[in-house]
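Participant: Sequence and predicted structure below; questions after.
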Amino acid sequence: MRTEDIFALGLGLTPPWQVLSQRLDTEKTPHELHLVLGADRGATYPCPTCGRNCKAHDFEEFTWRHLNFFQHHCYLTARVPRVTCPKHGTRRIVVPWARPGSNFTLLFEQVVMILAREMPVATVASFVGTTDKRLWRVINHYVAEAMKRVDLSRLKAFGLDETACKRGQRYVTIFIDLDREDRPVIFATEGKGKQTVQLFREHIISKGCHPNRVLEVVSDMSGSFIAAVEEHFPQADLTVDWFHVVQLFTTAVDEVRKAESKERALPKGTRWGVLKGRETAKTQTQAEALQELESEAFATGIAYRVKEQLRWIRR
């Protein structure tokens, strides 16, 4: 079997496409494998609109970055024809290994999207040997395509929260559908506060959901979030999410501990003992500290019991 035929099998090429030649450039670092693809003279190609086999009108050369061949970067080059369709006129065909307008093959983009879920895009770019700007174009394309398929017409309840995405007070606000168990994230936007809720409102309207259909919103205790929800989702009941309630009480317990420690000595292990939940594993010192706090009526012990009663409320 010829080397070109082996590469064709590896690429999954089907007629009329075949590997015409291959060349390994060892003068570059990393080395580059160049595969030239093409078809026999006189071959016909499917019209990109109707699929009818048509003759080539003219050709233009394109190159795509493919998955590495061992440790070598791999590039595919082909003269891609425009065909003359009796019904749709002259159009550029769609090659089976890449989407229109992309400089990467579909398999390369698939790997990029998988890696981008697990690590920063800049890290992915360094790993695959390209720029993060080029990868962001790929990611933005597939995110936009996925967003087109999102149906929010039945949205009734959503939750929102902001999280830091970069240093220097850079935030992103994420919205989730509370009724979805699988892939609940339905919107994300840069920034935090009132304007993000307005952007979300505009987004769901574009997806066929009237804001008055939303009956419940879950968020933290941010004043800007609360005001925005009341303005843009007037029919919704606002609920403070459980995490932030516990966080508020935990902070209060720690404040009580700090104040009491200035007036009397607290048992060793108190700090981390009261910050952990009752069911969370503790060291022996922390467990003994909690027992002493509760048995001797320390204010910190009382505050801790109040915090733990929240668990009963949730049940």
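Facilitator: Arrived safely, thanks for sending.
Participant: use CA for all of it now, contacts and neighbours both
Facilitator: Will do.
Participant: quick one, helices of the stretch 201-315 of the chain?
Facilitator: 223-232, 242-261, 270-275, 284-295, 299-314 (DSSP state H, counting those that start in this stretch).
Participant: Next up, a structure to set beside the first:
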Amino acid sequence: MTGNRVVAKLLRFKGLRVVGFGFEGRSNFVVTVTPHKNGCRCPECGRRGTIVRVMPEPRRWRDIPVCGWTVWLQHCPREIWCPTHGRVVEAIPWAGRFARVTYRFEYVMLKYCQIMTQKAAAQLLRIPRSTLSDVLHRTITRIRDGHRIRGLKTIGIDEISYAKGHKYATLVYDLDRSCVVWVGRGKKRETIDVFFHEVLSDYQKKQIRWACCDMSDAFMGAIKAHCPNATLVLDRFHIVKALNTAVDGVRKEQWRLAGGDERKALKGLRWLLYRHSSTRSKDDTQTLRALEKANNRIYRAWRLKDEFEQFWEYKAPWAAERFLKSWTTSALRSRLEPLRKFVTTLRQHYFGVLAFVNSRLTNAIAEGLNRIVKIVKNRASGFRTLDAFTDMIFLTVGDVDIPAQIPTRFRTV
């Protein structure tokens, strides 16, 4: 077996032929290669062309490091004549067009960046961190170039902070496939309008059947304006959070009015009032029932909160609507101002709250994806730009499996 064949076997080259190799400096291993069977193809249409000339200067592509050596592939590309596109440089089968790294390097880089920091990935690949960041951005941009969102029927919209100084990004989710389909700068109406105007066609907007978001006027207004066939469902989590805030408002009012001895009875109630009835112990329930004599206003707020939990169990819209009307009437008669304000909010978004009964739709999937996005952000100790953050979002929870777009024969571990 010749030395060239041994190098090809050891490095597991596929789709190319080794014609020479040598060591350069202290850490570079240069392998001269040429396409095997699939050379002289047009990069635009893939048709074979006639060789016009061979480039005088060889080009190099960085490959994955082996045994501490940086491997470079070297080849003199050929200019060909394509019947359709004229005079072009042949497509390189082991690397993307205009790329300076191989597909195999890109695949390993993408897999590393999914599970570790870019700094750690750069150390393993033996390149500067800034270089890895640039290559990562170009690779993700190339793979996602021309990508169109398809089959979008259920969307979720939420915002996330990506930097200090109240800098936010708006994320749009496909709740059916549990992935992020779009990221935009800011959280205002203008931001989400960009998604509906520039990313989705009129046909796609008509295909959206369900949309879930919090009680943001910007998100709700955009959904109503752009998605004529979509039913808006307000997120259950944010409604429950607003109710808990109202109950805690009653507790705070009573705490401020209470004296020294009365405060002892109210101490430690904050998190106890937040708990769902299914997670409370018998002792916790007895403590709350004792408020009927100790502080009747907090007791009434707690009872109304517990009664509202029943709303989420209804399956029939008419029964849920009847319950909601009865509950809001009781809350208004309670003479508890924080709860009266909550009822006002509830009535403003009445149909969005009732829509939950038919859809059972929540932003739980979006919140779960947000958690992964925050882990990525914390792992990197933050991002300087939204573009870098967006790259990592698409790489980890995007609607395209980016490493899977690398040709199969170049996927290695």
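Facilitator: Ah, there it is. Keep in mind the model is a prediction, meaning the values are calculated, not measured.
Participant: re earlier: wait, which of the helices of the stretch 201-315 of structure 1 is closest to residue 147 of structure 1?
Facilitator: Of all the helices of the stretch 201-315 of structure 1, helix 223-232 sits nearest to residue 147 of structure 1, with 22.0 Å by CA to CA.
Participant: Structure 2: matching residues for that closest one?
Facilitator: Counting by TM-score structural alignment, helix 223-232 of structure 1 lines up with residues 217-226 of structure 2.
Participant: ok, average deviation of that stretch from structure 1?
Facilitator: Average distance, stretch 217-226 of structure 2 versus aligned residues of structure 1 after superposition (mean CA distance after the TM-score superposition for structure 1): 2.5 Å.
Participant: List the buried residues for that stretch?
Facilitator: 218, 219, 220, 222, 223, 226 (16 or more other CA atoms under 10 Å).
Participant: List the contacts of that stretch.
Facilitator: The set of residues external to stretch 217-226 of structure 2 that reach it, using CA atoms under 8 Å, 6 or more residues apart in numbering, is 157, 187, 188, 189, 192, 193, 196, 205, 211, 213, 230, 232.
Participant: To which residue of structure 1 is the fourth one aligned?
Facilitator: Taking TM-score structural alignment, residue 189 of structure 2 has residue 194 as its aligned residue in structure 1.
Participant: show me what contacts that match?
Facilitator: Counted by CA under 8 Å, 6+ apart, residue 194 of structure 1 has contacts 224, 225, 227, 228.
Participant: and the gap between the third one and residue 148 of structure 1?
Facilitator: Read it as residue 227 of structure 1. Relative to residue 148 of structure 1, residue 227 of structure 1 is positioned 29 Å away (CA to CA, to the nearest Å).
Participant: And the first one, by the same measure?
Facilitator: Distance, residue 224 of structure 1 to residue 148 of structure 1, using CA to CA: 29 Å.
Participant: what does the second one give?
Facilitator: If you measure residue 225 of structure 1 against residue 148 of structure 1 using CA to CA, the figure is 27 Å.
Participant: Kindly report the same for residue 259 of structure 1.
Facilitator: 54 Å.
Participant: do the same with residue 83 of structure 1
Facilitator: 30 Å.
Participant: Which among the contacts of stretch 217-226 of structure 2 count as buried?
Facilitator: 157, 187, 188, 192, 193, 196, 205, 211, 213, 230, 232.
Participant: Now distance to residue 392 of structure 2 too, for those, in a markdown table please.
Facilitator: Shown next, in a markdown table, are those (distance: CA to CA, whole Å):
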| residue | distance to residue 392 of structure 2 |
| --- | --- |
| 157 | 19 |
| 187 | 19 |
| 188 | 23 |
| 192 | 20 |
| 193 | 23 |
| 196 | 23 |
| 205 | 27 |
| 211 | 25 |
| 213 | 23 |
| 230 | 30 |
| 232 | 29 |
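Participant: now, which of these sits nearest residue 373 of structure 2?
Facilitator: When those are compared against residue 373 of structure 2 (criterion: CA to CA), the nearest one is residue 157, at 14.3 Å.
Participant: wait, doesn't the closest one sit right on residue 172?
Facilitator: Yes - taking CA atoms under 8 Å as the definition, residue 157 of structure 2 is a contact partner of residue 172 at 4.7 Å.
Participant: Can you tell me which of the buried ones among the contacts of stretch 217-226 of structure 2 end up in strands?
Facilitator: The strands, defined by DSSP state E, take in 157, 211, 213, 232 from those.
Participant: between those, which is closest to residue 289 of structure 2?
Facilitator: For those, the nearest to residue 289 of structure 2 is residue 213 (34.9 Å; CA to CA).
Participant: Could you measure from that closest one over to residue 223 of structure 2?
Facilitator: Counting by CA to CA, the separation of residue 213 of structure 2 from residue 223 of structure 2 is 9 Å.
Participant: Touching both of those two, which residues are there?
Facilitator: residue 232.
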